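Asker: Got a sequence here, can you model it:
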Amino acid sequence: MHAITTATADLRAVREQWGDLLAAIERPPAAEWPPRETRSFLDRSAAGDRHADDDLDTARVGRIPLTVREHPAPLNLDALDAALAVERDLFDLADQLAEQIQRPVRYWIGLRGNLTRDEADAVNPARWHLPTHSASVTGRAARPGSRAYGLHWAAVWIEGRVCGEDLDGDLFTSLPPRLLDHAATTAARARRTVERALERDGRTVRLDDPCPWCGGQMVGRTRPGGEPAVTCSTGAGCGAPALLERGRRTWQGAELVGLFGALDAARHRKE
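Answerer: Model prediction:
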């Protein structure tokens, strides 16, 4: 179904860009192209595995819910607001799905009529645990439930329910169409929010620097998913070592590393 395909793609896009959004919270906004957070993957492409440990640290941090972190002085409030909104939406969605398609924990009736909780069922790693909001209602301290594992786990768990995984047992039932549509809508909104905050929502910018090979106008575009591209307006007559796309020399993805190097060299020649 279309809703399953799009929801899966949107949830994965959110997960893949979540580390960049968290990093953006700690950096002041900057008017530059491509956006600083979009350029991060270019730096990794140029440096190879040099940032592997940094990426691992970011992944670890990315699992800590924003709602339990301290943000005494975030440098980018727009990025923080976007991250909090996405986290809240996906956590709430996971709660809603668990309430409606996840079987409650089993209880056994003993010989004396007493109820015994099935602890193995309760700690099933596939289970989503709802948060405890109020001690006055539950009789115990509030707990975050599965939210404690962060947005990554929430997105993975929701994707599993959308795709109908683990239906061979009795822990989950399949998503009814109404819930599937709701999940797809929420995932799409989350992706738009992340990419808008990172300026990866399909923007077009005329670059100040001319093409280093022919002097033509350079145009930069950010694309949903984070991969930027630059085109030269001269067309096939431009001698740049780049592929022709729709009649124009085009650099995208890791190819931009070479382009930015050529632009820097051209600036130094003018100085």
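
Asker: only C-alpha atoms for contact and neighbour calcs from this point on.
Answerer: OK.

Asker: And the helices in the protein, which stretches?
Answerer: 2-25, 36-47, 52-62, 77-101, 119-122, 135-138, 150-162, 177-197, 256-270 (DSSP state H).

Asker: among the ones you listed, which is nearest Ile109?
Answerer: helix 119-122 (14.0 Å; Cα to Cα).

Asker: Report the distance from stretch 214-231 to the chain centre.
Answerer: 22 Å (Cα atoms, centre = their mean, to the nearest Å).

Asker: Pull the number of nearby residues for Glu32.
Answerer: 9 (other Cα atoms under 10 Å).

Asker: swap that for Val123, please
Answerer: Val123 is flanked by 12 other residues according to other Cα under 10 Å.

Asker: Next, find the distance separating it from Ser146.
Answerer: For Val123, the distance to Ser146 equals 11 Å [Cα to Cα, to the nearest Å].

Asker: Reformat the helices of the chain as TSV; add distance to Thr234.
Answerer: Output for the helices of the chain, formatted as TSV (distance: least, Cα to Cα, whole Å):
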stretch	distance to Thr234
helix 2-25	33
helix 36-47	25
helix 52-62	38
helix 77-101	36
helix 119-122	64
helix 135-138	67
helix 150-162	43
helix 177-197	30
helix 256-270	16
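
Asker: what's the closest of those to Val205?
Answerer: helix 36-47 (14.1 Å).

Asker: Now tell me what touches the closest one from outside.
Answerer: 20-21, 23-24, 30, 50-51, 198, 200, 226-228, 253-254, 256-257 (Cα atoms under 8 Å, 6 or more residues apart in numbering).

Asker: The structure of the following sequence is requested for comparison with the preceding one:
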Amino acid sequence: MHTQHARHHLRVVREHLGDLAAAVHCPPAPVWPPRQLAAHLRALADEQARAERLERTELALVDKRAPANLDAWEAWETVNDLLFDLADEIAAEVQISYVSDDPRLWHYRNSRPQGAHWAAVYVDGRLDAEDTDGFLGMPDWLIAHAAQVAEDCARRTLVTLGLDRRSTAIPGRGCPWCSQELTLHTGPDEPPTVTCPAGPHCQAPVPVDPRTGRRVWDWRHLPALLAALNRQHAA
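Answerer: Okay, here's the model as predicted:
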């Protein structure tokens, strides 16, 4: 259980490290539009977006600009330190190979310049335990510790990026069809949604959730909602 838990959270961290690095040099993002939708629309407009995203972590390691988002900077520094320290601890406990040019090995200090992503990959590899040549198995206490650290890193990353589970009122943007307050719902590993409390009394062209009685814009309908809100704002 601890192993699966740790590997899940490490995957979350690896998937969002580039975004966290990029956020350091961007002002804090507004509630609307949600980060995922904004990124999706940029990708549709720019075929190079994916390649640029993959480069963000590497670029951030050598970026000397002052951070524009101190919360993101603090999260970035903390996540890096936690992953580096965890890799150090695991290597000290289970790594028995001394082949200096073995790319699978973690080297205290010397491996840190390769970045937090490599630290997360190294930790995940030890948890996976398929490639055991040159390594001892991880004891239960170390697996539990790795799970705790990985969860902390994932939580810090998601909270900083606004991708944790939360419901937030969209400020200054009433529903274009009924003027009621709209709420943005986000969560890890799921696309954002927006709801209107007027439900069937709202004429928005999206379904009503039978459980909550609210109109719901899912991922497919969010671009249309964004366009409607932009038209409303420009009027």
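
Asker: how about CSV for the helices of structure 1, with distance to Pro210 of structure 1 and mean neighbour count added?
Answerer: Output for the helices of structure 1, formatted as CSV (distance: least, Cα to Cα, whole Å; neighbours: other Cα atoms under 10 Å):
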stretch, distance to Pro210 of structure 1, mean neighbour count
helix 2-25, 29, 19
helix 36-47, 20, 16
helix 52-62, 34, 14
helix 77-101, 31, 19
helix 119-122, 62, 13
helix 135-138, 63, 10
helix 150-162, 41, 21
helix 177-197, 27, 19
helix 256-270, 8, 13
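
Asker: Contacts only, for the aligned partner of Leu171 of structure 1 in structure 2.
Answerer: Aligned by TM-score structural alignment, Leu171 of structure 1 pairs with Gly134 of structure 2. By Cα under 8 Å, 6+ apart, the contact set of Gly134 of structure 2 is Gln95, Ile96, Ser97.

Asker: Go through structure 2 and flag its longest strand.
Answerer: Criterion DSSP state E: the longest strand present in structure 2 is strand 166-174.

Asker: Show me what that one packs onto, helices and strands only.
Answerer: When contacts are defined as 3 or more Cα pairs under 8 Å, 6 or more residues apart in numbering; DSSP states H and E, strand 166-174 of structure 2 sits against strand 181-187.

Asker: Onto which residues of structure 1 does the strand it packs on map?
Answerer: Strand 181-187 of structure 2 covers residues 217-223 of structure 1 once aligned (TM-score structural alignment).

Asker: Which residues belonging to the matching stretch are considered buried?
Answerer: Within stretch 217-223 of structure 1, the residues scored as buried using 16 or more other Cα atoms under 10 Å are Met218, Val219, Gly220, Arg221, Thr222, Arg223.

Asker: hang on, the earlier thing: minimum distance to Cys211 of structure 1: which of the helices of structure 1 has it?
Answerer: Comparing the helices of structure 1 by Cα to Cα, helix 256-270 comes nearest, at 7.6 Å.

Asker: Now the counterpart of Ala184 of structure 1 in structure 2: closest residue in space, sequence neighbours ignored.
Answerer: Using TM-score structural alignment, the partner of Ala184 of structure 1 in structure 2 is Ala147. Closest residue to Ala147 of structure 2 apart from its sequence neighbours, by Cα to Cα, 6 or more residues apart in numbering: Ala6 at 3.9 Å.

Asker: and the one you found, what is it in contact with?
Answerer: Counting by Cα under 8 Å, 6+ apart, the residues that Ala6 of structure 2 touches are Ile143, Ala146, Ala147, Gln148, Ala150, Glu151.

Asker: export those to a markdown table and tack on distance to His2 of structure 2?
Answerer: A markdown table is the format used below for the contacts of Ala6 of structure 2 (distance: Cα to Cα, whole Å):
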| residue | distance to His2 of structure 2 |
| --- | --- |
| Ile143 | 6 |
| Ala146 | 8 |
| Ala147 | 6 |
| Gln148 | 9 |
| Ala150 | 11 |
| Glu151 | 11 |
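
Asker: per the alignment, Gln48 of structure 2 corresponds to what in structure 1?
Answerer: Using TM-score structural alignment, the equivalent of Gln48 of structure 2 in structure 1 is Asp53.

Asker: I would like the residues contacting stretch 183-203 of structure 1, please.
Answerer: Contact partners of stretch 183-203 of structure 1, identified using Cα under 8 Å, 6+ apart, comprise 3-4, 6-7, 10-11, 13-14, 17-18, 20-21, 24, 35, 37-38, 78-79, 82-83, 85-86, 89-90, 93, 162, 221-228.

Asker: Ok, stretch 237-254 of structure 1 next?
Answerer: With Cα under 8 Å, 6+ apart, stretch 237-254 of structure 1 has contacts from 42, 45-46, 213-214, 227-236, 259.

Asker: Just the buried ones from those residues, in PyMOL syntax?
Answerer: The PyMOL command for the buried members of these (criterion: 16+ other Cα under 10 Å) is given here:
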select buried, resi 42+45+227+228+229+230+231+232+233+234+235+259
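
Asker: In strands only, show me the contacts of stretch 237-254 of structure 1.
Answerer: Per DSSP E, those map to strands at Ala229, Val230, Thr231, Cys232.
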